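Asker: could you work out the structure for the sequence below:
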Amino acid sequence: MQKPEPTAFPVPLPPSGSATEEDVDRSDPVYRHWLSEAVAKVHADANRSADTHLLSIPLPASWDVDLYLKDESTHPTGSLKHRLARSLFLYALCNGWIRPDRPVIEASSGSTAVSEAYFARLIGVPFVAVMARGTVQAKVELIEFQGGRCHLVDDPSEVYETAARLAEETGGHYMDQFTYAERATDWRGNNNIAESIFRQMTRERYPVPTWIVATAGTGGTSATLARYVRYALAETGICVADPENSAFFPSWRDSDPSVTTSMPSRIEGIGRQRVEPSFVPGAIDRMMRVPDAASIASVRVLERLLGRRAGASTGTGLWAAFRIVSEMRERGERGSVVGMLCDPGERYVEKYYSDTWLAEQGIEIGPYVRRLEEFLGGALLS
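Answerer: Next up, the predicted model:
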């Protein structure tokens, strides 16, 4: 393609020739045309997508506390991470980090990789997901269905270094969701998840949530929620529920960003062995550590409430939301609590919905199921 002639200026340019004057032009019209088309395709995907539903969870009306789940499983790639992946791709494209025919590489346990594979295929670049070998096969198949390739590692703590190395070796771009999640999203608005929740709550009896409960994988969602409620002058508290074997909770509790853990989280998509750069502890009002058995019990009970299965990360947040509802009842408070339905449970049939897997892991969900049944009452679960 012939480079276009420079645009004429309305007044003469000053003569060049100064010994210190330099002019380096790295513009490439072919690349800029590709970039414009890539950004337009990502925008078009957002324009085609309706907003996700806000589901009302049945609770006794006499409690005067309402509970909702923001159903992020209805995105085109089936999870909360679709929003993140779109933001990360726009951020990287506009920064000039993604180039034609060069791979995008990500360290991901699954759902982010599924969504990023979708956007990579949308703009026509290769995608490689670096993930732990123990990730459920269903997620591997979803990534491959979206056109991505999976690079499995035995030690989950090595995914970051491996992804960076592969990007360097191939001349590709390491997306690094764990660093850029909190800055790629426009937290002031632009239909981010917080703005969407507040808009959908406007006609509810308690339209301003007392609490919003999130979970942390990168920390980007909790950062977006916390920043938005402060920007919107809302008195909503932000609670982050964290699973076992995650560094986020002890780091937040002890104000120690150097905390690490020796074991990876068993709840896919959330919990990390280190504190990720996108985790913004100062913006969070409360944290809860949730036992893995309670997380899984919660999604088993949720299936009876809604007739739908959800991933265990949903259960981690739901257990925390139920605790907050119980505390509000005890104090005689009225209000609303919003949690997240992060992804569908069909991805985890071989894990969280398998009694065999639970037995192998030594996870006993029975006591937590009974606590939830007692809390909710038989009528709601019949």
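Asker: from here on, contacts and neighbour counts on C-alpha atoms
Answerer: OK.
Asker: residue contacts, residue 270?
Answerer: 215, 216, 217, 218, 242, 243, 313 (Cα atoms under 8 Å, 6 or more residues apart in numbering).
Asker: wasn't it part of a strand?
Answerer: No: checked against DSSP: H, G, I helix; E, B strand; the rest coil, residue 270 lies outside a strand; its state is coil.
Asker: list the contacts for the residue nearest in space to the middle of the chain?
Answerer: Among the residues of the chain, the one closest to the centroid is residue 81, at 4.2 Å (Cα atoms, centre = their mean). By Cα under 8 Å, 6+ apart, residue 81 lies in contact with 111, 112, 115.
Asker: need those in CSV (columns: secondary structure and distance to residue 344).
Answerer: Formatted as CSV, the contacts of residue 81 follow (DSSP: H, G, I helix; E, B strand; the rest coil; distance: Cα to Cα, whole Å):
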residue, secondary structure, distance to residue 344
111, helix, 10
112, helix, 14
115, helix, 14
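Asker: show me which of the residues you listed is closest to residue 223.
Answerer: Nearest to residue 223, judged by Cα to Cα, of these is residue 112 at 17.1 Å.
Asker: just give me the neighbour total for the closest one.
Answerer: Using other Cα atoms under 10 Å, the number of residues around residue 112 comes to 25.
Asker: quick one: it from residue 128, how far?
Answerer: Residue 112 sits 12 Å away from residue 128, going by Cα to Cα, to the nearest Å.
Asker: check residue 338 too.
Answerer: Taking Cα to Cα, one finds residue 338 at 34 Å from residue 128.
Asker: residue 45 now?
Answerer: 21 Å.
Asker: the more surrounded of the two?
Answerer: Using other Cα under 10 Å, the more surrounded residue of residue 45 and residue 128 is residue 128, with 27 against 14.
Asker: which residues of the protein fall in helices?
Answerer: Per DSSP state H, the chain carries helices over the ranges 29-48, 81-94, 111-123, 137-145, 159-170, 177-184, 193-200, 220-231, 248-254, 292-306, 312-331, 355-361, 366-376, 378-381.
Asker: next, the second sequence, to be compared with the first:
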Amino acid sequence: MNTRQPDRAWVLEAVRRIEADFQRSSDTHLIPLALPGFAGIDLYFKDESSHPTGSLKHRLARSLFLYALCNGWLHEGSTVVESSSGSTAVSEAYFARLLGLPFVAVMPATTSAEKIAAIEFQGGRCHLVEDPTTIYSESQRLASELGGHYMDQFTYAERATDWRANNNIAEAIFGQMRLERHPEPAWLVCSAGTGGTVATLGRYVRYCRHATRVCAADAERSVFFDHYCSRDPQLTLAQGSRIEGIGRPRVEASFLPDVIDAMVKVPDRWSVAAMHELSRRLGRPVGGSTGTNLVAALACMERMRAQGETGSVVAILCDSGQRYANTYYDPAWLEQAGLSCAAEQRAMSAWLDGGAPPAALAAGWRLAGELGA
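Answerer: Predicted structure coming up:
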């Protein structure tokens, strides 16, 4: 961490620029999705793809920059470094350019050319490493060498966001739901990448004394679900998640299981199937993590339907599917990755129209907390 005393005038101007950028952007949309098979239960998607950098991570990057500025960690000319090959890097590069700061994303050498181009388009530079497990230590080394600051999203995501107010995503959702048929959601559903957004949702509903419950959706290759069940902080996996932006091979400091009411671990093939079916129904492509969220939202709705409850469920639409034209939307890529899902998509469609949860999914997903047996 850089120890140079920042120039106060520069910091105040930097904060003003970030806040002005926020004021220029209206809040993201809340999109209802009609589901004939779930009478009395309304499903909405909080569309985070409409941010200037196209994803939920725009909120996180804004919070991380404000947190670093107000803690005195950034100064004029600081090089900002982050461990990310995806949406967080794109969003942080945007804010670094807004402040006139250089930005470096540390990422595996296998990162796709499309992702590198997206970060470079926002003015960032990509630093590639051969061993993906070294991105954290390499980020710290690079920040020290350049006299800059390592943002470290996986440590600071949950604490950088003002979860009480400041138009965080939870406050925005409740404000937008105010005139709906069921204004207080029964469930909020969000997948976990750093865990910061889930922590914000969980803290906010408690702070505002809402009856709303929070469900975290997890990817197949991730330790978060098992950590939620066991509370073992040492869990690790040798493989990274195939659902971009969510799931982690280690327990991150920003993942707070105690503010989560339930979890759903979704098989990757079903996440991709749900992604494709939701894209068909919305008329535009969404990303794989949004498919994961849809499956988890349906698990919550199934529990409500079985118990005769009515109400609303809000899930997060994390990013646009346009970023994945060469992966999740490429049949050849899906086949090679073992994620072809035509049969699963048909089963998802039947479920959304009123059928029962697909037997293959019910046998493969894992439920915990209030959704567990």
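Asker: superposed, how do the two chains score by TM?
Answerer: Once superposed, chain against chain, the TM-score is 0.91 (TM-score structural alignment, normalised by the length of structure 2); 352 aligned residues with a Cα RMSD of 1.6 Å.
Asker: so for residue 266 of structure 1, which of the helices of structure 1 sits nearest?
Answerer: helix 292-306 (7.4 Å).
Asker: what span of structure 2 lines up against the closest one?
Answerer: Aligned using TM-score structural alignment, helix 292-306 of structure 1 spans residues 268-282 in structure 2.
Asker: quick one: average offset of that stretch versus structure 1, please.
Answerer: On superposition with structure 1, the mean distance recorded for stretch 268-282 of structure 2 (mean Cα distance after the TM-score superposition for structure 1) is 0.7 Å.
Asker: and the contacts of that stretch?
Answerer: Contact with stretch 268-282 of structure 2 is made by 33, 219-220, 242-243, 285-295, 328, 339-342, 344-345, 348-349, 361, as judged by Cα under 8 Å, 6+ apart.
Asker: quick check: the gap between residue 310 of structure 1 and residue 298 of structure 1.
Answerer: 10 Å.
Asker: repeat that for residue 221 of structure 1.
Answerer: From residue 221 of structure 1 to residue 298 of structure 1 the distance is 21 Å (Cα to Cα).
Asker: and residue 66 of structure 1, by the same measure?
Answerer: Distance, residue 66 of structure 1 to residue 298 of structure 1, by Cα to Cα: 17 Å.
Asker: and the two? Which one has more around it.
Answerer: For residue 66 of structure 1 versus residue 298, neighbours defined as other Cα under 10 Å are more numerous around residue 298 (26 against 22).
Asker: how about the contacts made by residue 204 of structure 2?
Answerer: So residue 204 of structure 2 contacts 163, 164, 170, 171 (Cα under 8 Å, 6+ apart).
Asker: what lines up with it in structure 1?
Answerer: In structure 1, the residue matched to residue 204 of structure 2 (TM-score structural alignment) is residue 228.
Asker: can you check residue 233 of structure 2 too?
Answerer: Match for residue 233 of structure 2 (TM-score structural alignment): residue 257.
Asker: how many neighbouring residues does that match have?
Answerer: Neighbour tally, residue 257 of structure 1, other Cα under 10 Å: 17.
Asker: find the nearest non-adjacent residue to it, please.
Answerer: The shortest distance from residue 257 of structure 1 to any residue other than its chain neighbours is 5.4 Å, reached at residue 251 (Cα to Cα, 6 or more residues apart in numbering).
Asker: how many residues are close by that neighbour?
Answerer: 17.
Asker: go on, residue 325 of structure 2?
Answerer: Neighbours of residue 325 of structure 2 under the rule other Cα under 10 Å: 14.
Asker: against residue 297 of structure 2, how distant is it?
Answerer: Residue 325 of structure 2 is 25 Å from residue 297 of structure 2, by Cα to Cα.
Asker: repeat that for residue 145 of structure 2.
Answerer: 45 Å.
Asker: quick one: which of the two has more around it?
Answerer: Taking neighbours as other Cα under 10 Å, residue 145 of structure 2 and residue 297 compare with residue 297 leading, 26 against 9.
Asker: counterpart of that one over in structure 1?
Answerer: Checking with TM-score structural alignment, residue 297 of structure 2 has residue 321 as its match.
Asker: so its match sits against residue 210, correct?
Answerer: No: checked against Cα atoms under 8 Å, the pair residue 321 of structure 1 and residue 210 is beyond contact range at 11.0 Å.
Asker: what's the overlap in contacts for those two?
Answerer: Shared contacts of residue 321 of structure 1 and residue 210 (Cα under 8 Å, 6+ apart): residue 337.
Asker: identify the residues contacting residue 100 of structure 1.
Answerer: Going by Cα under 8 Å, 6+ apart, residue 100 of structure 1 touches 31, 34, 124, 125.
Asker: looking at those, spot the one nearest residue 143 of structure 1.
Answerer: Nearest to residue 143 of structure 1 out of those is residue 125 (Cα to Cα; 14.2 Å).
Asker: quick one: contacts for the closest one?
Answerer: Counting by Cα under 8 Å, 6+ apart, residue 125 of structure 1 touches 100, 101, 102, 103, 104.
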